[in-house]
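Student: Task: produce atomic coordinates for the following.
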Amino acid sequence: MTLLSCSYVPGMYVEDHSIKVPLDWKGKTPGQGFAGPSISLFYRVVSAPEHVHDDLPLLVFLQGGPGGAGPRPLNRSGEPWIDKALNHFRLVLPDQRGTGRSSCIDSHVMGRFETARDQADHLKHFLADSIVRDFEHLRLTEFAGRQWVTLGQSFGGFLTLTYLSFFPQGVQAAFTTGGIPHVPASAQVLYEHTFPRMVSKCGQYYERYPQDKKRVAAVADFLLENPGRVRLPNGDPLTVERLQSLGSDFGMKAGFERAHWLFDQAFVGGDGSPEAADEQVEEGLELSDSFLASFMAATSSTPLYWPLQEFIYADGELDEPIAWAAQQVRGRHPEFAIDFRPLNFTGEATFPWMFEEERALRPFRGAMDLLMQDTHFGRIYDEDQLARNEVPLQSAVYFDDMYVDAGLQLDTLAHIGHSHYWTTNQYEHDGIHGGDVFGRLLEEARDRGDLEGLF
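Tutor: Alright, predicted model coming up:
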């Protein structure tokens, strides 16, 4: 292994490693040498201090996203799944290509390309087909071909099915939490399920905090009446569409509360109520600096999250281009209009305005226009292989999942061999971070005998 450094984080021994992988996997095979342009694949190996020298099974964590780097744990007890896993496994925490320390892509990198076509072609190398080949290459070259267990959270579950489709021999058992995609893949089908669910989520939010109907409407009306006037600290314009994007957090634990307390400090003057603020400030209603700073932080994302969002549903040769699927579905739902009241927030969805208004995303705009009309992508699923799958797959399906529709997840699982699932409404999409979700999945798989070869 290429060891870069090692250290102790409270309760954990951590090694940092990096290897080279092909930029383009076309014509290349994981585990073999290669020629041509390469990128870095960074990963961490984490073990409990008492198990540093023990020969434990390997568990590789497939991070959510797209565009999400591997976790940077602060201590062992901060992540319940890590605490549980370290009792039984040595953890491998890779940064997926283009994220974290794996040849990260951001606005600066995109600005180096001469044309939008070059940008688009480059971005197509950072989807699931390449990510999984990186991991299989890592397993074969740095872990002597030893099988490992996978744990996929959210988009990591999508990667799990790609792994099981093309390299099942590398996986001893697989776990997913909130992350079984619908197969066959379709961004349109997903959004047709999630936009109505978002209306329901917004209704739940206003039911919990009825006073926010007026507060949110006051902010939205102010923005409509003063186009271009309000700027976030980084210079981005604050528009109603950007305001609505705050709802992308509604499917996480305490997402409603984060939004509620954000709007609680929205206005300057008086006691902070819209009426008092309007009366106290001579120029009329004003949005507070603290609101604008907090809002900017709440709606910022990792660089590849929005650019790649719809292309995680692009599987091979498409019958038609994706063509801004979320925007198409939104256009069929007038309840998401910017002047509809109470204002409905949008969920996990990419829109064209993001690449015009957000400074960090503007360099991606030319590539996005090309990719949205593209129909040629790498294969990410093999339905026949999934049907005859023999790798034990244990999934947590969150019944109220706002991002990955539970009904679509169950439909897919019904067609995957050797799959089992636990459906619950006890957790939101991020349940793995706040409860013993992984512990339950692990125990169910163990009691069923699926982990007999491990322990």
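Student: hey, let's count contacts and neighbours off CA atoms from now on
Tutor: Will do.
Student: tell me which element residue 160 falls in.
Tutor: helix 155-166 (DSSP states H and E).
Student: gap between stretch 39-47 and the chain center?
Tutor: For stretch 39-47, the gap between its own C-alpha mean and the chain's C-alpha mean amounts to 19 Å (C-alpha atoms, centre = their mean, to the nearest Å).
Student: That one: which residues count as buried?
Tutor: Taking 16 or more other C-alpha atoms under 10 Å as the basis for neighbour counts, the residues of stretch 39-47 that come out buried are 39-47.
Student: just checking, what packs against whatever helix or strand comes next after the helix holding residue 160?
Tutor: Counting by DSSP H and E, the next helix or strand C-terminal to helix 155-166 is strand 171-177. The criterion is 3 or more C-alpha pairs under 8 Å, 6 or more residues apart in numbering; DSSP states H and E, and the helices and strands that strand 171-177 contacts are strand 148-153, helix 155-166, strand 393-398, helix 437-447.
Student: Run through who's touching strand 171-177.
Tutor: Strand 171-177 is touched from outside by 147-154, 156-157, 160, 164, 391-397, 429, 431-432, 437-438, 441, 450-451, with contacts defined as C-alpha atoms under 8 Å, 6 or more residues apart in numbering.
Student: quick one: it to strand 148-153, angle?
Tutor: Between strand 171-177 and strand 148-153, the angle formed by their directions is 10 degrees, by axes from the mean of the first three to the mean of the last three C-alpha atoms, to 10 degrees.
Student: before we go on, could you also do this sequence so I can check it against the first one:
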Amino acid sequence: MSVSSKHPNATGSKSTLPQMIAEKLTFTLPLDYQDAAKGEINVFARTLVHKDKQHLELPWLVYFQGGPGFAAQRPVSHSGWIKRALTEYRVLLLDQRGTGLSTPVNATSLAHLDDAGKADYLSHFRADNIIRDAEAIRAILSPDTPWTILGQSFGGFCVLRYLSVAAHGLKEAFITGGIPPLGRSADEVYRATYKRVLQKNRDFHQRFTDAAPLLADLHRYLLEHPVLLPPGQQLTPQMLQLLGIHLGMEDGPESVYYLLEQALQFTPSGNRINPLFVERFAQMLDYNTNPLFAVLHEAIYCEQQASNWAAHRIRAEYPQFDAAPPAPLLLTGEMIFPWMFDCFEHLKPLKGCAELLAAKTDWPPLYDPAALANNTVPVAAAIYSEDMFVEMDFSLETAKQVANLKYWLTSEYEHNGIRMDGERIFDRLIAINRGACLR
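Tutor: Predicted structure coming up:
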């Protein structure tokens, strides 16, 4: 079966990858499903099928990427969760609206709108419309057959939205590191995650005993010398702290440490910033390249209430993060702060709309507790006990409220476990969903 033969917007472009055939699809869909006058956007997806099964009628597995604001992974090898999936599925890698090859969202694409227009436009890029897009795509690719979905991190939030409003479109669902809190405010979420970040800092300094002095030296240097990052923005100590987002990833602490130990060059005339550090630091943060992540991150927790820059406000309860030298500089985690829209060049034009979105009080509900309590779709979830991004206690709390959800609680993996050992993790979740005995 050729997907392009079933879909008029298929490009017909195919790629041969190791053991896989990939095909590109583009769907033209409403920006606002309640108001067609607001126009249309394109949503891109890439199909994958094992080269030996490309002519078979296979069930679909749709992958929801973490984020918000990040495109689906670009496959390069027949490995990980994709390898396991292709033994029985045809995979759809969805570039959620505004990401990847879907109609882009960035300062340039929104430049024709004023702040209010930008805020209104971006209000349509949460999980509710991502799932409306998915159902519109299913009506084309699999109109008579429910499909299977897999959500990583924010993708798991999309899974619970799907179960809340369109469970009829699902055969089964899988979640890795992404069970959202139900009935919890953004304030509660960040209060919990700051505690996790503090522990990750302690773990980091126990593992790398010279990390504290390396950070202290770099902190002092930044206070005394301007350091410019591409594309011309000044690196501040607050921006340096954002590296902490990597402390919650497999291999993340190592990446941060190896970057820090190369930050300063010792010369006869004193310390100098290492150009290598400047380039690699910029590459390790996604705020310039993925603005949706910054603009909408707190909104994923909002239902009929404003976030009001929750991470920024709750940070005041943890003064350890604002200590001055010679106290050690602590790194922050997955938090968005209003000052970031004054620092990152490609976020600056979005400052006004970000302020409006942070103050927005009429965010529609994302989840239906009654529908989740009566869910009949088999759901298997991996919950990581040490997860810095998604609080374990809140995940377990939600799991009790979703019927037919089984979970695997493990300390073996960090938040990005699906990237590191995806074949094993996905295989285990499939076994859980299908009642297989596990050792």
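Student: what's the helix holding residue 160 of the first structure packed up against?
Tutor: The elements that helix 155-166 of the first structure packs onto, with contact taken as 3+ C-alpha pairs under 8 Å, 6+ apart, are strand 58-62, helix 128-142, strand 148-153, strand 171-177, helix 383-387.
Student: can you put the ones you listed in a markdown table and add distance to residue 354 of the first structure and mean neighbour count?
Tutor: Below are these laid out as a markdown table (distance: least, C-alpha to C-alpha, whole Å; neighbours: other C-alpha atoms under 10 Å):
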| stretch | distance to residue 354 of the first structure | mean neighbour count |
| --- | --- | --- |
| strand 58-62 | 27 | 25 |
| helix 128-142 | 23 | 22 |
| strand 148-153 | 25 | 24 |
| strand 171-177 | 29 | 25 |
| helix 383-387 | 34 | 17 |
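Student: about what we covered before: and the two most separated of the buried residues of stretch 39-47 of the first structure?
Tutor: The widest separation within those, taken as C-alpha to C-alpha, falls between 39 and 47 and amounts to 26.5 Å.
Student: quick one: contacts for the spatially most central residue of the first structure?
Tutor: The geometric centre of the first structure, computed from its C-alpha atoms, lies nearest to residue 65 (C-alpha atoms, centre = their mean), at 2.1 Å. By C-alpha under 8 Å, 6+ apart, the contact list for residue 65 of the first structure reads 154-156, 305.
Student: I'd like to know which of those is nearest to residue 101 of the first structure.
Tutor: residue 305 (15.8 Å).
Student: Would you mind giving the residues in the second structure matched to the helix holding residue 160 of the first structure?
Tutor: On the basis of TM-score structural alignment, helix 155-166 of the first structure is assigned to residues 154-165 in the second structure.
Student: That stretch vs the first structure - mean distance after superposition?
Tutor: Its matched residues in the first structure lie on average 0.3 Å from stretch 154-165 of the second structure after superposition (mean C-alpha distance after the TM-score superposition for the first structure).
Student: who touches that stretch?
Tutor: Here stretch 154-165 of the second structure has contacts from 63-68, 127-128, 130-131, 149-151, 170, 173-180, 366-369, 371-372, 375, 377, using C-alpha under 8 Å, 6+ apart.
Student: what do you get for stretch 306-322 of the first structure?
Tutor: Among residues not part of stretch 306-322 of the first structure, those counted as contacts by C-alpha under 8 Å, 6+ apart are 66-67, 127-128, 185-188, 324-325, 349-350, 361, 364, 368, 372-381.
Student: Could you do stretch 364-380 of the first structure as well?
Tutor: The contact list for stretch 364-380 of the first structure, computed with C-alpha under 8 Å, 6+ apart, reads 107, 110, 116-117, 119-120, 124, 128-129, 162, 165, 307, 314-324, 355-356.
Student: Which residues in it does the neighbour count mark as buried?
Tutor: Neighbour-count burial for stretch 364-380 of the first structure, with 16+ other C-alpha under 10 Å as criterion, is recorded at 364-369, 371-372, 374-380.
Student: Just the residues you listed: which are in helices?
Tutor: Among these, the members falling in helices (DSSP state H) are 365-369, 371.
Student: Dump the residues you listed to TSV, plus distance to residue 56 of the first structure.
Tutor: Formatted as TSV, those follow (distance: C-alpha to C-alpha, whole Å):
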residue	distance to residue 56 of the first structure
365	46
366	47
367	44
368	44
369	47
371	43
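Student: Out of these, which comes closest to residue 299 of the first structure?
Tutor: Using C-alpha to C-alpha, residue 365 comes nearest to residue 299 of the first structure of these, at 18.5 Å.
Student: What's the match for the closest one in the second structure?
Tutor: When the two structures are superposed using TM-score structural alignment, residue 365 of the first structure falls opposite residue 351 in the second structure.
Student: Can you find the partner of residue 258 of the second structure in the first structure?
Tutor: With TM-score structural alignment defining the correspondence, residue 258 of the second structure maps onto residue 261 in the first structure.
Student: Other residues contacting the helix or strand harbouring that match?
Tutor: Element membership of residue 261 of the first structure [criterion: DSSP H and E] is helix 255-264. The set of residues external to helix 255-264 of the first structure that reach it, using C-alpha under 8 Å, 6+ apart, is 205, 209, 212, 215-216, 246, 249-250, 272, 291, 294-295.
Student: That helix vs the second structure - mean distance after superposition?
Tutor: Average distance, helix 255-264 of the first structure versus aligned residues of the second structure after superposition (mean C-alpha distance after the TM-score superposition for the first structure): 0.6 Å.
Student: Only the buried residues of that helix, if you could.
Tutor: Those would be 255-256, 259-260, 262-264, for helix 255-264 of the first structure by 16+ other C-alpha under 10 Å.
Student: just stretch 426-439 of the second structure next, same as before
Tutor: The neighbour-count check on stretch 426-439 of the second structure (16+ other C-alpha under 10 Å) flags 426, 428-430, 432-433 as buried.
Student: Please apply the same query to stretch 95-110 of the first structure.
Tutor: Neighbour counts using 16+ other C-alpha under 10 Å place 95-106, 110 of stretch 95-110 of the first structure among the buried residues.
Student: would a markdown table of those with distance to residue 200 of the first structure and secondary structure be doable?
Tutor: Written out in a markdown table, the entries for the buried residues of stretch 95-110 of the first structure read as follows (distance: C-alpha to C-alpha, whole Å; DSSP: H, G, I helix; E, B strand; the rest coil):
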| residue | distance to residue 200 of the first structure | secondary structure |
| --- | --- | --- |
| 95 | 34 | coil |
| 96 | 33 | coil |
| 97 | 35 | coil |
| 98 | 35 | coil |
| 99 | 33 | coil |
| 100 | 35 | coil |
| 101 | 38 | coil |
| 102 | 38 | coil |
| 103 | 39 | coil |
| 104 | 36 | coil |
| 105 | 35 | coil |
| 106 | 34 | coil |
| 110 | 37 | helix |
